[in-house]
Every structure is written in C-alpha cells, then in structure tokens.
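J.: Okay, predicted coordinates and the sequence, questions at the end:
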Amino acid sequence: MADVAGMADMADMAAMNHFGMTLRGWRERMSPQDSGLTVGGERRISGLRREELAGLAGISVDYVMLLEQGRARNPSVQVVTALARALRLDPSERDHLFRCAGLVPPSVGKVSREIPLSARRLVRQLGDVPAAVFAADWTILGWNGMWTAAIGDPRAYGWDERSLVAGTFPASGSRGPAPIAAWPIRPGKGIEAQEEDLVADLRVTAAAHPHDARLASLVERILRSNPRFARLWSNGTVGPYAGDHVTIEHPLVGDIALDIDTLIPAGTDLRILTCATAAETTATEKLAALRASCPPPRDGLTHPDPETSDQG
C-alpha cells in the first residue's frame, strides 16, 4: 500500500509541475544556434543552458530553475510570453505553455505575426529559392536574400502597414504594375484574377479572426478608399491563395518567368511565397546569375524591423 501511495504522490507532483517539465523539455531541445547564440567549445548538453534561456527571456537564472523544479508557481503573463518568445515556440506550443501555467492563451481572434522556428527552418531548407513569409492578413514578416535579389527589397515597396493587400489596392484606386515587387510583375492569370484571389484569401482570414481590430481597420479603410477592392469584397468569393505563373520585369537580367507557390507551415496560418523556374530555361539561368550575386547568408530571414532579423 505504501508503494501505491508513493506512486500516487509522484503522479500528483508530476501533474502539478507540468509547466516545469514542459519548460525544461523545450529548453533542452532548443539548440544555441537556433536561438541565435554563438557558442564554442564542448557542451555537455545539446540544448540551451538555464542561464542562456534566462538571458534570452530577460529573467533570472534562479527563477528559471525554480520554475523547472516546480518550486515557483503561477508565473505571470509577461514571464510566459518572454519564455515562449525565447524558445521560439509556434502558436500551438505557446498556447500549451500558457495553459500549463494556468493562464488564458493569447487571443486566437488575432492574426499571429510571429514566425515560429518551424517556419524559419522551412525557409532555410528551401535554400536558394526566393521566399517571403506573410501573416494570414498578408502583412510581410520576413524574406530571404534571394527574394530581394529577384523581386527587390520589400522595405522599398511602399506598402501601407507592410500589407500586400494595401499595396495591391492603393488609396488612389489606380491600377499600375502588380505591386508585389519593387519592379513590375505581370500575372499570368491577369491582374483582375490575381486581385480576386487575394481578396478571397483575405476574406477567409477575416472570418477566422473576427476580433482582430488591426485587420478590421485595414479592411474598412481600403473599402472606403478603393472601389475595386470594395467590389471584389462584396462578391463573396472565398478561397485560399494558390499562387500564379508570373513574369518579373527585372532591371538587371530582363524578364524572368517564375511560378509563385504558397506554402502554409503546419500549425500556423502563415503564407510562405516561393518562386521557382522550369528546369533548363533561360529563366533558370537568370535566377542562377542573381543567386551568384546574392551576398551570403542567403538562407537567413530579413525582417522589416532590422533588430529582429534572423540570420542564424
């Protein structure tokens, strides 16, 4: 009976310290390289040390130890948020950590503008393919070096609030070259169809995030300022953006025919746009020429805010 009671006590302790066990497990799986740290010499563990996580999260090492051991309970929203950011948790993991702490997870009504580690890894795995990461409301969040080489630096696009939707439907209502780039892009399916696809995708996001004030404000503002957007928004078409075959009027290498594909990483509602060429074509040769001129590292992500750039 004593053994049974002891096992029950251990089970109760484990349940009570679910936050600490989860925190330690995710700390030990997180490599210093993925967290942006530069380390040297031999290490006894492959993951982060407590002091490294504490430094990344801006809390004390002692507090991290107390949390992992279950001797500190009820961490604040600010602490859990800092830990989730330091561990680069995806939205589902972040919400789980909040629940383990007995806290209400961040509102699912808001569009996430965080790029989790899994999405960063996916962009790295794409290698030399031009790629850019967008939130579900088409706010651009990051891009790799080849995206800049092929389509221009998004910081020079002039989009209101870094939004592709706002860039596509400017306040003037005028239609110029497709504004996804610093130079003109000719959509294979035509500008009208491209615009309709983008609005149909945005409508899905708006329905899924009805309490996102930023998104609601964006839609309302463009409805008032751009008749084309208002007409497309009112037609009710709904569907995911599937990409297109486009021609980029590149100022250095001339026209490049590219296939724009959309990837949605598991556990997120991000949109990763990638650019590919058909094998053994002049477009492949032109993209290779741009790749050769692209300064390393080509697989890191640049962000609109340079302080959050990920070159790791």
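T.: Received, thanks.
J.: only C-alpha atoms for contact and neighbour calcs from this point on.
T.: Fine.
J.: Name all residues that make contact with the residue sitting nearest the centre point of the chain.
T.: Centrality entry for the chain: nearest residue to the mean C-alpha point is residue 115, 3.0 Å, by CA atoms, centre = their mean. Residues near residue 115 by CA atoms under 8 Å, 6 or more residues apart in numbering: 90, 141, 270.
J.: okay, now residue 64: neighbour count?
T.: Here the number of neighbours of residue 64 (other CA atoms under 10 Å) works out to 21.
J.: TSV please, covering the contacts of residue 115 and showing secondary structure, neighbour count and distance to residue 207.
T.: Formatted as TSV, the contacts of residue 115 follow (DSSP: H, G, I helix; E, B strand; the rest coil; neighbours: other CA atoms under 10 Å; distance: CA to CA, whole Å):
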residue	secondary structure	neighbour count	distance to residue 207
90	coil	21	22
141	strand	23	21
270	coil	27	16
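J.: What is the nearest of those residues to residue 37?
T.: Checking the contacts of residue 115 against residue 37 with CA to CA, the nearest one is residue 90 at 19.4 Å.
J.: Pull the contacting residues for the closest residue in space to the closest one that isn't next to it in sequence.
T.: Spatially, and ignoring its direct neighbours in sequence, residue 90 is nearest to residue 116 (4.6 Å; CA to CA, 6 or more residues apart in numbering). Counting by CA under 8 Å, 6+ apart, residue 116 makes contact with 88, 89, 90, 91.
J.: quick one: the strands in the stretch 101-250 of the chain?
T.: Counting by DSSP state E, counting those that start in this stretch, the stretch 101-250 of the chain has strands at residues 131-134, 140-143, 185-187, 244-250.
J.: Nearest to residue 206, out of the ones you listed?
T.: strand 131-134 (15.1 Å).
J.: which residues sit against that closest one?
T.: 123, 140-144, 146-147, 270-275.
J.: at 6 Å instead, please
T.: With CA atoms under 6 Å, 6 or more residues apart in numbering as the test, strand 131-134 has contacts from 140, 141, 142, 143, 144, 147, 270, 271, 272, 273, 274.
J.: and of those residues, the nearest to residue 38?
T.: residue 144 (20.9 Å).
J.: Residues contacting stretch 85-100, please?
T.: 19, 56, 57, 84, 105, 116, 117.
J.: mind putting the contacts of strand 131-134 in JSON lines, distance to residue 5 included?
T.: Formatted as JSON lines, the contacts of strand 131-134 follow (distance: CA to CA, whole Å):
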{"residue": "140", "distance to residue 5": "55"}
{"residue": "141", "distance to residue 5": "53"}
{"residue": "142", "distance to residue 5": "53"}
{"residue": "143", "distance to residue 5": "56"}
{"residue": "144", "distance to residue 5": "56"}
{"residue": "147", "distance to residue 5": "61"}
{"residue": "270", "distance to residue 5": "48"}
{"residue": "271", "distance to residue 5": "51"}
{"residue": "272", "distance to residue 5": "52"}
{"residue": "273", "distance to residue 5": "56"}
{"residue": "274", "distance to residue 5": "57"}
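J.: alright, now check it against this:
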Amino acid sequence: MARTSLGEALMTWRAAVAPGDVGLPGNGARRTPGLRREELAQLAGISADYLTRLEQGRAANPSAQVVEALARTLQLTDNERSHLYQLAGLAAPGPDRIPRTISPGVQRMLDRLNDTPVAVFDAMLTELHANPLYVELMGNRTGNERNAAWRNFLGTAGRIRQTPESLGLLQELQVADLRRTAGRYPNDPNLHALIDELRRRSGRFDHLWESGPVAEHQATQKIIDHPRAGAITLDCDVLHVAGDDLRIMVYTAEPGSGDADKLTLLSVVHS
C-alpha cells in the first residue's frame, strides 16, 4: 500500500508520543514505540478504522475538526500543526479562531490528576481532553456529543442526573458562554456552524439566544448515575486557563465520604 505524505507524517508523530505523555499507562514493553492506532483514535474522538485508512493513504481530505483533534492529541508544535493542515489540504486556523491546543504546562498538570476526573473544553464547549477516570465516570463521548452545548440541546441524556430546573439553568449558562465566545471569535467557522445548527434545530436554544441571557458558571454539585457504582455526588468546579481560553472541569468528592470511596473504586478498577 503506497502511503501518502499525510499518512507518513501521522505515523511518525504517533510513534513520538509516549503513552504517559497523554495520561495512558505504559502497559510494559511495546513492539513499537509511541501510541497504538486505537489509542490515538480514541483520544482524538475518531474511529480506529478511519485513522488506519488515513495512515495507509486509503482516505484523504479529513475535515478541519479531525485534523485539529489529531494535532491536539499528538501534541504538535505550532509549526507541525500548520504542516499537518497543509498535508490535509486545509488552511491552518488563524489567530481569530478559537484556541484548541493544550499547552505542555497544562498537560503536565492534568497528568498529575490521575485520581481525579478531569476534562478540558475549548471556548465553544467542545471536549479536547478527558483523563481515563473522567471517561470511566461519564462514558466515552464521540462526534457531536463531545460538544457540551450540542449534547444538552440536541443529544442523548448522559449520566448526570438533571431536573427540568437544573437542565434549564445549565442551558442558560451554556448559551451565555457561547454568546461571549462569539463576541471574541466572530470569524470562527466551527463556532458559526454550531450556533447555526443549534438555532435551527432547537427552539429552546433559539429563544435563549434571542433573549440574551447573562450568566456565569459557578461551582455546582452534581449526581452522576454510574452503571456499576450507582449514584455518586460530586462537586464540579470549572477553572479557566488565562490566555488559552480553555475550561478545565474538575470533579471531586468530600473526603471520607461514601462518594469518595466510590470514586476511588472506579480509579482502581480502571487502572
């Protein structure tokens, strides 16, 4: 199978990323260095089959969303990221686009929180990274479900227990957040596409968008209905990364509580 420049580059970059660099266990000796295809695909939110076809030259013209997810997961530098876009036949996003890169400093901090469910979202509320315990707690999200606003207006019910009142407040917060983001990044095409779809398909979103809610995310307590551990009550805090416009969502349990024990059990089971 004749490989393309895009496929060769993806394989080279994949081989250069150690599992520990992205929060995965090393699992002992490996036949080849770096990430396995299945690991990269899962972290980037694409299918392993599609990644295989990209690397083998049997697929071409990946979308900007796929390229950005691969660049982020592979921890490419700005120059490498631009080169990846060029190999994919796309123009690299400019400074007026929403940042979707996790800095090495933030990644190192995330790597030290293996016993805490943590996820990182960009300014349009798309999940960029979730550590293994967060995935175990919330489930693996792919495609449109990786965007929190899309999920809460158009997607399927997740594991977080919601009342009509709590869901309504969450939707108001997310619309307000997206409104502020639209003001900062008026030329981001992915953001425009998301807002257009939500306004077209959700009367609730369109109403909130027109009414212009003003709200800020605050610390909240959430109940997660886990399929094996049962109900777990956790505190949810959203931290903002200055300059990168990222949101880090952290879930913690009260020390010494039964919820803390359940979280510890999930961490042990997953490790």
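T.: Nice, I can see it. Everything numeric here is computed off the predicted structure, so don't read it as measured data.
J.: what TM-score comes out when they're superposed?
T.: Laid over one another, the chains give 0.63 as their TM-score (TM-score structural alignment, normalised by the length of structure 2), with 194 aligned residues with a CA RMSD of 3.0 Å.
J.: picking that back up, buried ones among the contacts of residue 116 of structure 1?
T.: When the contacts of residue 116 of structure 1 are checked for burial by 16 or more other CA atoms under 10 Å, the buried set is 88, 89, 90, 91.
J.: Alignment lookup: residue 271 of structure 1 to structure 2.
T.: Aligning on TM-score structural alignment places residue 271 of structure 1 opposite residue 247 in structure 2.
J.: quick one: what helix or strand has that match in it?
T.: Using DSSP states H and E, the element containing residue 247 of structure 2 is strand 246-252.
J.: which residue in structure 2 lines up with residue 26 of structure 1?
T.: Checking TM-score structural alignment: residue 26 of structure 1 goes with nothing.
J.: Residue 26 of structure 1: how many residues sit nearby?
T.: Counted with other CA under 10 Å, residue 26 of structure 1 comes out at 17.
J.: Number of residues surrounding residue 247 of structure 2?
T.: Neighbour tally, residue 247 of structure 2, other CA under 10 Å: 22.
J.: want to throw the contacts of residue 115 of structure 1 into a markdown table with distance to residue 253 of structure 1?
T.: Below are the contacts of residue 115 of structure 1 laid out as a markdown table (distance: CA to CA, whole Å):
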| residue | distance to residue 253 of structure 1 |
| --- | --- |
| 90 | 38 |
| 141 | 27 |
| 270 | 31 |
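J.: follow-up on the earlier one: out of the contacts of strand 131-134 of structure 1, which comes closest to residue 250 of structure 1?
T.: Nearest to residue 250 of structure 1 out of those is residue 147 (CA to CA; 12.3 Å).
J.: quick one: contacts for the closest one?
T.: Contacts of residue 147 of structure 1 by CA under 6 Å, 6+ apart are 130, 131.
J.: And it, what's its match in structure 2?
T.: By TM-score structural alignment, residue 147 of structure 1 lines up with residue 134.
J.: Could you check how far that match is from residue 221 of structure 2?
T.: Using CA to CA, to the nearest Å, residue 134 of structure 2 is found at 16 Å from residue 221 of structure 2.
J.: for structure 1, which strand is longest?
T.: For structure 1, the longest strand by residue count, based on DSSP state E, is strand 254-263.
J.: Next, the buried residues of that strand.
T.: Buried residues in strand 254-263 of structure 1, counting neighbours by 16+ other CA under 10 Å, are found at 255, 256, 257, 258, 259, 260, 261, 262, 263.
J.: closest to residue 51 of structure 1 among the contacts of residue 115 of structure 1?
T.: residue 90 (22.3 Å).
J.: Where is the longest helix in structure 1?
T.: helix 191-208 (DSSP state H).
J.: so it matches what in structure 2?
T.: Going by TM-score structural alignment: helix 191-208 of structure 1 matches residues 167-184.
J.: Buried residues of the matching stretch, list them for me.
T.: Neighbour-count burial for stretch 167-184 of structure 2 [16+ other CA under 10 Å]: 170, 171, 172, 173, 174, 175, 176, 177, 178, 179, 181, 182.
J.: again with stretch 98-105 of structure 2
T.: 98, 99, 100, 101, 102.
J.: Export those residues as TSV, with columns for distance to residue 188 of structure 2.
T.: Shown next, in TSV, are the buried residues of stretch 98-105 of structure 2 (distance: CA to CA, whole Å):
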residue	distance to residue 188 of structure 2
98	7
99	10
100	12
101	15
102	18
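J.: how close does the match of helix 191-208 of structure 1 sit to structure 1?
T.: Here the mean offset of stretch 167-184 of structure 2 against structure 1 after fitting is 1.0 Å, by mean CA distance after the TM-score superposition for structure 1.
J.: which outside residues touch that stretch?
T.: Counting by CA under 6 Å, 6+ apart, 213, 214, 215 sit against stretch 167-184 of structure 2.
J.: Pull out the buried residues from those residues.
T.: Counted by 16+ other CA under 10 Å, the contacts of stretch 167-184 of structure 2 give residue 213 as buried.
J.: Of the contacts of stretch 167-184 of structure 2, which is the nearest to residue 193 of structure 2?
T.: residue 213 (20.5 Å).
J.: What is the aligned counterpart of the closest one in structure 1?
T.: Using TM-score structural alignment to pair residues, one finds that residue 213 of structure 2 aligns to residue 237 in structure 1.
J.: Give me the distance between its match and residue 217 of structure 1.
T.: Shown here: residue 237 of structure 1 relative to residue 217 of structure 1, a distance of 20 Å by CA to CA.
J.: who touches residue 284 of structure 1 in this structure?
T.: Applying CA under 6 Å, 6+ apart, we find residue 284 of structure 1 in contact with residue 277.
J.: which residue lines up with it in structure 2?
T.: Aligned counterpart of residue 284 of structure 1 in structure 2: residue 260 (TM-score structural alignment).
J.: Look up how far residue 54 of structure 2 lies from that match.
T.: Taking CA to CA, one finds residue 260 of structure 2 at 42 Å from residue 54 of structure 2.
J.: before we move on, what about residue 218 of structure 2?
T.: Distance from residue 218 of structure 2 to residue 54 of structure 2, by CA to CA: 41 Å.
J.: cool, residue 208 of structure 2 as well?
T.: 40 Å.
J.: before we move on, the earlier item: now the buried residues of stretch 167-184 of structure 2 as TSV including distance to residue 265 of structure 2?
T.: Putting the buried residues of stretch 167-184 of structure 2 into TSV (distance: CA to CA, whole Å) gives the following:
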residue	distance to residue 265 of structure 2
170	29
171	32
172	34
173	32
174	32
175	35
176	36
177	34
178	36
179	39
181	38
182	41
